[in-house]
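*Asks:* Got a predicted model here, sequence first, then my questions.
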Amino acid sequence: MSSQEGGAAEPGPDTVGPSPSSSTNNDAVTGDVITITIGATVPTGFELTAAEEVKEKIGVDARISKDRGRIYFPITTNELFQVHLLKSVDNLFVVVEEYHLYPFKESKEETLMEMMQLATTLPWANALAVWKLNGTLKKKKGYRKGGNGTKVKSKREATDATVADTEQQELPQAASAAESQTKAESTAEAETSAQDSEEAEPEAKVTKFRVTCNRAGDKHSFTSNEAARDFGGAVQEFFQWKADMTKFDIEVLLNIHNDEVVIGIALTEESLHRRNISHFGPTTLRSTLCYGMLRLCKPQVSDIILDPMCGTGAIPLEGAIEFNSSFYLAGDNNDMAVNRTVNNVCHIQRRMAEKGSASGLPIDTVQWDLCNLPIRTGSVDIVITDMPFGKRMGSRKKNWDLYPSCLREMARVCTPGTGKAVLLTQDKKCFTKAISRMGGLWRRLHTVWVNVGGLHAGVYLLKRTGAVFGQTPEDIHESRGTVNAQGDENGDKELS
């Protein structure tokens, strides 16, 4: 069974078994409608944003887990399709059971033995029913998988005829082209399974599964591998499923964070964060993180939104799709980055046209020098961008000249008094110093700390002061270094 370590050790459950939390214990079936708890992984730092989106689109309150990057919320199965429309979540799973104070034993052997016993006593029925229903929804998302998969793997033996028949339908949102081949293979597999299901009894099929353990904490007496292995062995024996680490039908999740234990079944095969990008760059942002940044600045109707270092265009493209009452300008100093952005925009437009919807997007792409933007002073409402961290793009040394020059030019094009900026960077020391030198032009309102590819970064929300550009000490001071800043910037291969 697969595992992901997040800490050291942990004690083990009680022979009788711990009492579950009320949220999953009260799951009930009312006719064909099942009330269950959905868990979602979200970009670390944007849990509140994700909870707000759940409240806004589904109308329920989400609970933020003690384990960062996860939220939980209750729904009924007739609302399941709405969960797939959320833009701030990476992965979804249905909760089988959760324990907020799991009484781990001190002995590793006792702990693992009780985990094996736990697997046979969990209320699996509702979660498995939701997993089966979810198959009719999530298969629709990958419309780009088409029906032309060229490679057919072994049968997906757990897929019933109902799921297979609905598999080629489409949801408005699709996974990225990078996922296309995988999902095309899934379609071909399910079609084969559907044909075989007419000849073979469902009881003769063998469901393939795997257990993934995500563990965090330093008081556990076992490893993630040990927990996944023993718990998975008990699941296999209980259901008579077949373990398969790669071609599995069901992924059982065992999430352990200190004394909190959540058992779930995955509802997404691949993360939803790559939904808009087909041409990736070295520092392409996750679409879910882009969505969180956009919600932070609250785009309004007719706002002009600028990304001066767009890279592959992930931020403005997400905005043009989800907040399409604003207009987006995407630009970069590197021609390869601009080409990637144009290709990504064209990809989305083709996708929209194939679905029969209007293919126009409120976005334009330009190549420019970000320290000398061809934009009228005070004409932009929001500046939102991923600044170079100085690692894969640019350098820490160059950032000391680049950041002040960027902030000055952003202040010039931004509307005094009402303009905002949402800027992502991991070079916190340099950015903080640059902002302190821009006190007459920018005010820092809020900071969200996020995890970007394992790096601790900050998303800074800034407010443009009412000062007229060209009449502050910052303008005079910064103008002396503009030439050097531009020279350093042009030396960078790409900013995204």
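*Replies:* Cool, the structure landed.

*Asks:* from here on, contacts and neighbour counts on C-alpha atoms
*Replies:* Noted.

*Asks:* End to end on stretch 192-201, go ahead and measure it.
*Replies:* Terminal residues of stretch 192-201 are spaced 15 Å apart (CA to CA, to the nearest Å).

*Asks:* Distance check, the residue positioned nearest the centre of the chain against G378.
*Replies:* Central residue of the chain (CA atoms, centre = their mean): D90, 3.1 Å from the mean position. Here the distance between D90 and G378 works out to 36 Å (CA to CA).

*Asks:* In contact with the residue nearest to the centre of the chain, which residues?
*Replies:* Taking CA atoms under 8 Å, 6 or more residues apart in numbering, we find D90 in contact with A40, T41, V42, P43, S271, L272, H273, T288.

*Asks:* can you do 6 Å?
*Replies:* Counting by CA atoms under 6 Å, 6 or more residues apart in numbering, D90 makes contact with T41, V42, S271, L272, H273.

*Asks:* Run through who's touching the top helix by length along the chain.
*Replies:* Longest helix of the chain, by residue count under DSSP state H: helix 335-354. For helix 335-354, contacts defined as CA under 6 Å, 6+ apart pick out I277, S278, H279, G311, T312, G313, S359.

*Asks:* How are the strands of the stretch 1-150 of the chain distributed by residue range?
*Replies:* Taking DSSP state E, counting those that start in this stretch as the test, the strands found in the stretch 1-150 of the chain are 2-5, 29-30, 33-41, 63-64, 70-76, 91-99.

*Asks:* And the longest helix of the chain, what's buried?
*Replies:* 335-349, 351-352 (16 or more other CA atoms under 10 Å).

*Asks:* Any idea how far the helix or strand where M293 lies is from the middle of the chain?
*Replies:* In the assignment (DSSP states H and E), M293 maps to helix 287-297. In terms of CA atoms, centre = their mean, to the nearest Å, the centre of helix 287-297 is set 10 Å apart from its chain centre.

*Asks:* same for the helix or strand just after that helix, what does it pack against?
*Replies:* Per DSSP H and E, the first helix or strand lying C-terminal to helix 287-297 is strand 304-307. When contacts are defined as 3 or more CA pairs under 6 Å, 6 or more residues apart in numbering; DSSP states H and E, strand 304-307 sits against strand 327-332, strand 382-386.

*Asks:* so which of the ones you listed comes closest to T365?
*Replies:* strand 327-332 (4.7 Å; CA to CA).

*Asks:* List of residues touching that closest one?
*Replies:* Here strand 327-332 makes contact (CA under 6 Å, 6+ apart) with 304-310, 316, 362-368.

*Asks:* Got another one to weigh against that:
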Amino acid sequence: MMMRRAEDGSVRFYCTAGAGMEAFLLDEVKRKLNATEVEHIPGRVFFRCRSNLHAMMRLKSAERLFLLLRKAPPTSLPTNPAKAASVIQQRIVGNPDLWSAVMSSWSSLQAELNECPGRGQKRRRDEDKESLNPPTFRVSCRCSGVNARSYNSQNLNRVIGMAISQQLGWKADLREPTVEVNVYISDDHCVVGIPLLRQPLATRSYLKHTGLRSTIAWAMASLCNLQEASVVLDPMCGVGTILLEAVQECPNGVFIGMDSDGAQLKKAVENVHAAGQKERVLFVQSSCMALPLPSSSVDAVVCDVPFGRKFSCGMDMSAALPHLLAEMERVLREGGTLVLLLSLQLSSLIKKLVPSEALESQSVGSTSETDVFQGPLNSLLLQSKHRVSLGSTDALVHTYTKTHVPRDAQVSDMKCTV
């Protein structure tokens, strides 16, 4: 499939996405960009749209944004370098007119990005003249599968670069190229594109301190079913990454972050100030095991439950999980949403605590009836699970709805009232 501009002026793009994030990105490009021809392969979502570059920069679940040059079936490269160069020239580089059309679109989008009111006509003419010259480039190739047995990325970068120079007349520049040509070759796909932005979309300029990856934090916030004036709680907020993503999605919401670690809360406050949201988020130093909030007082609870070496906390989370879940269930109102990011181990454990998860396990035969512990959290109804990658490990995002207020909670509230 070759990239071309349609009659309506739309262009083919693609975004890279972390493992497990493709479904979020598919929904986002359809909803925010009114995109068409939306499709995906693992780690990439392709689409056509007329949206301007600034609109595409507001995609929150994407890693990087590219103009699509070519999306083709898998390319098998001969082990002989000379023959491989011929195949690359035909199947990866292809028609020079295609590259000229893509560079024309790339130049237009860069002009849109850099446009400012004070730019003079002379500077515009100079930039237009420069855009007609052959660009400098470098190749960034990622190869997997059968081809990776014969060629490493460095070798392919060189072979593809030579093919581009010979076919297009472009000059290689490894240090400060005009464009970077990205090539992805696997046993299933061959994708060629040019990135539109120097910084990844996943980089958030408003974060002074980083914690959970921003794309996953946004995905968790998007699952909270936020409405006007929603009250959102993160009982183990760390540096506040999830809350800052949620603030972007719900301008009139109320956001509360809690953490027992004062140093983490200090960083969270600095993040909120850097993002210009200091009036929107309240931070409280508190234990997640005894939340200082009334029962049924928040609309959504969202939490990256700590695990692993980097983000672990002082407590044994496996032992603490039942009480932690009970506290989250208590403060959540009926109809509210609970979103949790859990390690694979904690995800397995929670099946024994939430009846709806236990029944699901029984239905697929993964857990025997004698293994299932019908826990007290019977007001939580499982809505979805999403497996996502955290780099060195995977995790699961669980989403629940609170269907009713448990009877013991009602009795407890009555006693407090009396």
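*Replies:* It's in. Since we're looking at a predicted model, the values are computed, not measured.

*Asks:* quick revisit: in the second structure, which of the contacts of D90 of the first structure still touch?
*Replies:* On the basis of both residues aligned by TM-score structural alignment, their matches' CA atoms under 6 Å, what survives of the contacts of D90 of the first structure in the second structure is T41, V42, S271, L272, H273.

*Asks:* who wins for neighbours among those?
*Replies:* Greatest neighbour count in these, by other CA atoms under 10 Å, goes to V42: 26 neighbours.

*Asks:* show me the contacts for the counterpart of that one in the second structure.
*Replies:* Structural alignment (TM-score structural alignment) places V42 of the first structure against A17 in the second structure. A17 of the second structure is in contact with G43, R44, A62, E63, counting by CA under 6 Å, 6+ apart.

*Asks:* hmm, try it at 10 Å
*Replies:* 23-25, 41-45, 61-65, 202, 215 (CA atoms under 10 Å, 6 or more residues apart in numbering).

*Asks:* Show me how to select, in PyMOL, the buried members of the residues you listed.
*Replies:* The buried residues among the contacts of A17 of the second structure can be selected in PyMOL (16+ other CA under 10 Å) with this line:
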select buried, resi 24+25+44+45+61+62+63+64+65+202+215
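
*Asks:* of all the contacts of A17 of the second structure, which two lie farthest apart?
*Replies:* Going by CA to CA, the pair spanning these furthest: I41 and A202, at 19.1 Å.

*Asks:* just how off-centre is the strand ranked longest in the second structure within its chain?
*Replies:* Secondary structure of the second structure per DSSP state E: the longest strand is strand 332-343. Put simply, strand 332-343 of the second structure sits 20 Å off its chain's centre (CA atoms, centre = their mean).

*Asks:* cool, and stretch 30-42 of the first structure?
*Replies:* For stretch 30-42 of the first structure, the distance to the chain centre is 20 Å (CA atoms, centre = their mean).

*Asks:* ok, now stretch 420-436 of the first structure?
*Replies:* Distance, stretch centre to chain centre, for stretch 420-436 of the first structure: 23 Å (CA atoms, centre = their mean).

*Asks:* Ok, stretch 285-292 of the second structure next?
*Replies:* When C-alpha coordinates are averaged (CA atoms, centre = their mean), stretch 285-292 of the second structure and its chain have centres 29 Å apart.

*Asks:* Read off where that stretch ends up in the first structure.
*Replies:* So stretch 285-292 of the second structure sits over residues 367-374 in the first structure, by TM-score structural alignment.

*Asks:* and the gap between K208 of the first structure and W241 of the first structure?
*Replies:* Using CA to CA, K208 of the first structure is found at 6 Å from W241 of the first structure.

*Asks:* wait, what's in contact with E228 of the second structure?
*Replies:* E228 of the second structure makes contact with C250, P251, N252, G253, V254, according to CA under 10 Å, 6+ apart.

*Asks:* I should have written I41 of the second structure there, sorry.
*Replies:* By CA under 10 Å, 6+ apart, the contact set of I41 of the second structure is T16, A17, E22, D188, H189.

*Asks:* Helices of the stretch 151-300 of the first structure, start to end?
*Replies:* 161-166, 180-197, 224-239, 287-297 (DSSP state H, counting those that start in this stretch).

*Asks:* In the second structure, what stretch matches the last one?
*Replies:* So the one you mean is helix 287-297 of the first structure. The aligned range for helix 287-297 of the first structure is 214-224, by TM-score structural alignment.

*Asks:* And the nearest residue to V366 of the first structure once chain neighbours are set aside, how close does it get to P202 of the first structure?
*Replies:* Distances taken as CA to CA, 6 or more residues apart in numbering place G331 nearest to V366 of the first structure, at 4.6 Å, with adjacent residues excluded. The span separating G331 of the first structure from P202 of the first structure equals 55 Å under the rule CA to CA.

*Asks:* Looking at the two, which has the bigger crowd around it?
*Replies:* The neighbour comparison of G331 of the first structure against P202 (other CA under 10 Å) goes to G331, with 29 against 15.

*Asks:* What lines up with the more buried one in the second structure?
*Replies:* Under the alignment (TM-score structural alignment), G331 of the first structure pairs with M258 of the second structure.

*Asks:* so how far is F137 of the second structure from that match?
*Replies:* On the measure of CA to CA, M258 of the second structure and F137 of the second structure end up 48 Å apart.

*Asks:* next one: H54 of the second structure
*Replies:* With distances taken as CA to CA, H54 of the second structure is found 24 Å from F137 of the second structure.

*Asks:* The two: which has the busier surroundings?
*Replies:* F137 (21 against 11).

*Asks:* quick one: that one and I164 touch, right?
*Replies:* Yes: if you go by CA atoms under 10 Å, F137 of the second structure and I164 touch, sitting 9.2 Å apart.

*Asks:* Can you check which residues contact both of these two?
*Replies:* With CA under 10 Å, 6+ apart, F137 of the second structure and I164 have common neighbours W170, K171, A172, V181.

*Asks:* In this structure the last one contacts R142, no?
*Replies:* No: proximity of V181 of the second structure to R142 does not meet the contact threshold set by CA under 10 Å, at 11.2 Å.

*Asks:* between those two, who's got more neighbours?
*Replies:* Neighbours were counted for V181 of the second structure and for R142 using other CA under 10 Å; V181 has more, 20 against 16.

*Asks:* Now check that one against the first structure: what is it aligned to?
*Replies:* Using TM-score structural alignment, the equivalent of V181 of the second structure in the first structure is V252.

*Asks:* What of H40 of the second structure?
*Replies:* In the first structure, H40 of the second structure lands on S65 (TM-score structural alignment).
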